[in-house]
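S.K.: coordinates only, no sequence provided:
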């Protein structure tokens, strides 16, 4: 749970080792209240569009199964969870065994020492970030890690004493590298699968595809539940009755905003990033997971190729927030009307990212939203940053202003006989020659002492450019 802390706001009151969605939400809300941030929020509002003027979101991924509208019970999705749903004493089906299903199944089946807290948080963050190196940075063999995970799963599934556990282990323990798909920790998911009240039905992923081999598949929803098909013959169909069906089938990871976003020359981001996994389409690309060429003044969190599986995620979000703040501050204090990452810079960055990720474990033969097939037919990783989370934080620490094009001046900054005009001189922000401190009449008698402490870590790294 402590991995979800912001560095500036530690929380010693997490109710459990693994943080639940509600406890994370409670922490974020408390943080917003503590720092008086809610005054800047707009509740009950919906962004309909954002269009660049030269002069002046996660969507649930529902399974594609026929007859969903015929089901008379309660149908919910993990992304839009209905807190009013009661499952006690009911027959419940969960479709999906990814990160959402892992967290949902166990739930449905069943301050005083700040120094110590800081040490604990540092240890957890170090362990989380070190995991990226332990996995070979995604590029090197990790046989020891795979073996350790396999033994742990077999032990928790009791394969030596449980026939059910052996069957589940055979179908559930993957052959691909640890991290090829999102790794989701859970203290009791595997144990819950062994519960007598839980039945595992493994579907053949090929059986629902044209020309796929016969196997167990979900044929359709019925008014009372789900119709399973165990072969190509209708004689092998079986109806299962359920009161509640939970679709833990993930999210649409296209990165396309839920609102219309229009940049220069009327270009729509949805059109540039159109397409979905494994159908070709335009690859979603951006710069440092934060901004896109052609869309001035547009910044985002966790865009394409962000460190979502490279270490601590919250520290990466915090680093992006500080980066965006520095950009906005530059615009406010230096008369910058617009800033936009150069297209050549964005292209080079993505060229480097794909060169790093090519041949990594994220291109192995697992189904994952981290990747899609590129125009040349090769896997293109769109969901992973080319480095560790700590590496990302360091990259975001100091914006590379040379990577941006800037437009200067605002309407009305310089008047004329014909009304307000835009003056492009980038030094207009120097104003009347006096600082804000002087204008406010504050003391200017002090001397700024430069300690140069921030420069002591400059060093030459031998062979770094070889």
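M.R.: Here it is on my side, so go on. This is a predicted model, so every value here is computed, not measured. Residues are numbered from 1 along each chain as shown.
S.K.: all contacts plus neighbour counts: C-alpha atoms, from now on.
M.R.: Fine.
S.K.: neighbours of residue 66, just the number please.
M.R.: 12 (other C-alpha atoms under 10 Å).
S.K.: specify the local secondary structure of the residue nearest to it when sequence neighbours are not counted.
M.R.: Spatial nearest neighbour of residue 66, chain neighbours left out: residue 220 (4.8 Å); criterion: C-alpha to C-alpha, 6 or more residues apart in numbering. Secondary structure, DSSP: H, G, I helix; E, B strand; the rest coil: residue 220 is strand.
S.K.: in the stretch 201-350 of the chain, which spans are helices?
M.R.: For the stretch 201-350 of the chain, the helices defined by DSSP state H, counting those that start in this stretch cover 269-272, 313-333, 343-357.
S.K.: putting a second one here so we can go through both:
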């Protein structure tokens, strides 16, 4: 190689063009797009979204009662605040509208391709690019390429039917909570279901919201529950008055509804800043209750039990069948406003006997009892293996699905060995058992943006996390969860739907721990290849000049605008 090929011939800060593809336009994908466009120069960006609108899970899930189960003001981006949430637990359509407003505000529409589904992704070792196949609606597939591929598809996006004999034999209406297909038209299903007998299978977050929403609108409802779960008191319930929130109760559901006076008060930036800070600080303070042997864990368990017994006092047999022995938090903990109250109403039946089969006209349990039903709602969860439904193929032909067997091995939830120039937001071990999920998303995005800038700045063909770094992080995860309630015996999507086994969904620590862990990337944990055939690691130093020097009228003392002035004592 001639000496001149060892070094670049452009200014040191001349950003090379870089092509980035983001898959998904939910919270993760939207946040990624905003930060990439803000911080990465000379970028060509495309966001492929499989659905017909933005919002991810908040676009696709439309079941009755859908809402966030943490405070609305804590479930938003740190840099794009909404002060006029309608209630303490925001309904799903309002969260989707918030995400769409972020797309509008940051002018992302030109970059988003709706109803475009990624069906294949193969890394080219020769070019250092990802070769992608995209399906647009029912049209023919087309190809695309990316220097960097970022998947932001979420953990709870691949819903699945329950494994119950006779599922296809039911002649009434059967649906999954994540694919709600009730009668079309505003209020249509409510009108047509008012005399119907409805079975709801499940006791996860979705079922706990669906049951109280359906209860006043159907003739009779049976909730089929195979396991036990904690239903926590409403978050900060007793502090609601202190925080300026009014409370309403209707149809056996209780929630906090913000008044016009509240919303007007939140328009004051200083007041709102402290209000949100107080909420989020409290939310981020309860990680200790997930640690085995912590005194607060036992106190919380006793308090939750007392609360559930009181709310189920009209039907103590349900309390006996529903309240678990395992610690609160082992399964996803949800406040479930109105769920326990709905179980105590005259038109609701709680059935904890195992289902034997689904018949053409209803459900039979293993004790021989048959319930005639008009509608069956399967609130039975998602595929939480994190294995994609389409091939993602890395270096040497290795498939991501194989790397995720028997459980997902990764590096800080954002990278995997064998998959250069590929990053993920909200991948395995990204969720949180307590605290703010959004700060984890934002910090993962910050990390990925920094990696993108490094690839661009240093003219790298590829960066790929080292195998030993993945193995070390995997060992850390294994060590951490042995000390937590998440390792207790309870059926949970945290453990891929099993009662025991590896925790694949949660970050091994608090959300604040995740924020700090992702704050300073360890670039030494990666291997690198260089572009353009050069081998000198200082190729990126270029021709010895900067863009400002080569541009007429540019600020050639820009550093004076970036002075960090230390405070005087």
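M.R.: Received the coordinates, thanks. None of these values were measured; they are calculated from a predicted model.
S.K.: re earlier: verify the stated contact: the residue nearest to residue 66 of structure 1 with residue 64.
M.R.: No - at 9.5 Å, residue 220 of structure 1 does not count as touching residue 64 under the criterion of C-alpha atoms under 8 Å.
S.K.: check which helix or strand covers residue 186 of structure 1.
M.R.: For residue 186 of structure 1, there is no host helix or strand (DSSP states H and E).
S.K.: for the aligned residue in structure 2 for the residue nearest to residue 66 of structure 1, what are its contacts?
M.R.: Residue 220 of structure 1 maps onto residue 357 of structure 2 when the alignment is built from TM-score structural alignment. Residue 357 of structure 2 sits next to 164-167, 363-365 when contact means C-alpha atoms under 8 Å, 6 or more residues apart in numbering.
S.K.: in structure 1, which residue range corresponds to stretch 107-124 of structure 2?
M.R.: Residue span in structure 1 matched to stretch 107-124 of structure 2, by TM-score structural alignment: 36-53.
S.K.: which other residues reach the matching stretch?
M.R.: The contact list for stretch 36-53 of structure 1 (C-alpha under 8 Å, 6+ apart) reads 32, 259-264, 295-296.
S.K.: returning to what we had before: for PyMOL, write the select line for the buried members of the contacts of residue 357 of structure 2.
M.R.: Per 16 or more other C-alpha atoms under 10 Å, the buried members of the contacts of residue 357 of structure 2 correspond to this PyMOL selection:
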select buried, resi 167+363+364+365
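S.K.: which of the contacts of residue 357 of structure 2 lies closest to residue 182 of structure 2?
M.R.: Proximity of the contacts of residue 357 of structure 2 to residue 182 of structure 2 (C-alpha to C-alpha) peaks at residue 167, which lies at 18.0 Å.
S.K.: roughly how far apart are the aligned partner of the closest one in structure 1 and residue 201 of structure 1?
M.R.: Residue pairing (TM-score structural alignment): residue 167 of structure 2 is matched to residue 68 of structure 1. Separation of residue 68 of structure 1 from residue 201 of structure 1 (C-alpha to C-alpha, to the nearest Å) stands at 19 Å.
S.K.: next: residue 305 of structure 1.
M.R.: Residue 305 of structure 1 is 34 Å from residue 201 of structure 1, by C-alpha to C-alpha.
S.K.: higher neighbour count, those two?
M.R.: Looking at residue 305 of structure 1 and residue 201 with other C-alpha under 10 Å, you find the greater number of neighbours at residue 305, namely 24 against 11.
S.K.: what's the distance between the counterpart of the more buried one in structure 2 and residue 411 of structure 2?
M.R.: Here residue 305 of structure 1 is matched to residue 429 in structure 2, going by TM-score structural alignment. Distance of residue 429 of structure 2 to residue 411 of structure 2, given as C-alpha to C-alpha: 10 Å.
S.K.: try residue 133 of structure 2
M.R.: Computed as C-alpha to C-alpha, the residue 133 of structure 2 to residue 411 of structure 2 distance reads 26 Å.
S.K.: same question for residue 401 of structure 2.
M.R.: For residue 401 of structure 2, the distance to residue 411 of structure 2 - C-alpha to C-alpha - is 16 Å.
S.K.: which one's more surrounded, these two?
M.R.: Remark: of residue 401 of structure 2 and residue 411, residue 411 carries more neighbours, 22 against 19, as counted by other C-alpha under 10 Å.
S.K.: what's the match for residue 334 of structure 2 in structure 1?
M.R.: With TM-score structural alignment as the criterion, residue 334 of structure 2 matches residue 184.
S.K.: the residue lying closest to its match once chain neighbours are set aside - how many residues pack around it?
M.R.: Leaving aside its sequence neighbours, residue 184 of structure 1 sits nearest to residue 99 (C-alpha to C-alpha, 6+ apart; 5.4 Å). A count of nearby residues for residue 99 of structure 1, using other C-alpha under 10 Å, gives 17.
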